[in-house]
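Asks: Only the shape, not the letters, is given here:
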């Protein structure tokens, strides 16, 4: 499916690797936010069991990254994407996002929505570059979130 990796629905056996990936990807934001970002404390077992978590797996069967997305009415909520630190720069995150977008189109969703933390400044430029537009900013659960949407 991708360059040197495939994307598949996550299995229960992937939970530890997914959690390690999230901790590695988001750990650098703890000091700036004053607490762990939501993706670091997610219930990955439930997300995997509900079928909304997909993983990028290398040819050697190593988990390289993951994405969480699901339907909310006529929209898809793209909740989380992370890539292992040793796999950054290989296009895995972009391919996971493209996978989410493809699945959303296939299911006739009207748009994809996502949010990020305002402290994750690189995301504030990446998502517009991928065709998402900022639609709202608000504080939720003690986090200053920036919401984006992409019509499909």
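Replies: Yep, that arrived. Model, not experiment: these values are computed from the prediction. Numbers count the residues shown, from 1 in each chain.

Asks: CA only for contacts and neighbour counts going forward, please
Replies: Will do.

Asks: Give me the neighbour count for residue 75.
Replies: Using other Cα atoms under 10 Å, residue 75 has 20 neighbouring residues.

Asks: For it, give its distance to residue 103.
Replies: Shown here: residue 75 relative to residue 103, a distance of 11 Å by Cα to Cα, to the nearest Å.

Asks: Put this next to the previous one:
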């Protein structure tokens, strides 16, 4: 059983980089360029306490990036190592993100994903996220979603 997600440290950066690369590389062809999370500054995000990691089998297998905002918690990124996908780690990270948002006093959690990542849109919709709008940012066509928190 994997432990609970924990705050990432600089020692986790190689594993975070590998997960991001391995999880997002398959989408490059579909999108026509690297997805946004592949160009994020994870050292900066870790230093600001925004990244939590989830270990399984003694190794980091997933991560979530959470950014508090005035109106909602932004779930900026959620990624699971391809070898661990389908094992429930993504679900655990999503549950963790929603719980952290509640604990921080947010009444909603929001996210965005690329419109070409249709499986992600469907997954979030099944979890209660509703599309709020679509927009192009940084040359990427994004679908914005929001979920009210009880």
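Replies: It's in. The structure displayed is predicted, hence computed values, not measured ones.

Asks: Got a TM-score for the two of them?
Replies: Once superposed, chain against chain, the TM-score is 0.96 (TM-score structural alignment, normalised by the length of structure 2); 149 aligned residues with a Cα RMSD of 0.9 Å.

Asks: list the residues that contact both of residue 75 and residue 103 of structure 1?
Replies: Among the neighbours of residue 75 of structure 1, none is also in contact with residue 103 (Cα atoms under 8 Å, 6 or more residues apart in numbering).

Asks: and the residue nearest the centre of structure 2, what does it touch?
Replies: Against the mean C-alpha coordinate of structure 2, by Cα atoms, centre = their mean, the closest residue is residue 78 at 1.8 Å. Each residue near residue 78 of structure 2 by Cα under 8 Å, 6+ apart is listed here: 62-65, 90, 93-94.

Asks: In structure 1, what sits opposite it in the alignment?
Replies: Matched to structure 1 by TM-score structural alignment, residue 78 of structure 2 sits across from residue 81.

Asks: so which helix or strand takes in that match?
Replies: strand 75-83 (DSSP states H and E).

Asks: tell me the average deviation of that strand from structure 2 after fitting.
Replies: Compared with structure 2 after the fit, strand 75-83 of structure 1 shows a mean deviation of 0.4 Å (mean Cα distance after the TM-score superposition for structure 1).

Asks: Determine the three-state secondary structure at the residue in structure 1 sticking out farthest from the centre.
Replies: The centre of structure 1 is farthest from one residue, residue 60, which by Cα atoms, centre = their mean lies 22.4 Å away. With DSSP: H, G, I helix; E, B strand; the rest coil as the basis, residue 60 of structure 1 sits in coil.

Asks: What span of structure 2 is the longest helix belonging to structure 1 aligned with?
Replies: Longest helix of structure 1, by residue count under DSSP state H: helix 92-106. Residues 89-103 of structure 2 are the counterpart of helix 92-106 of structure 1, counting by TM-score structural alignment.
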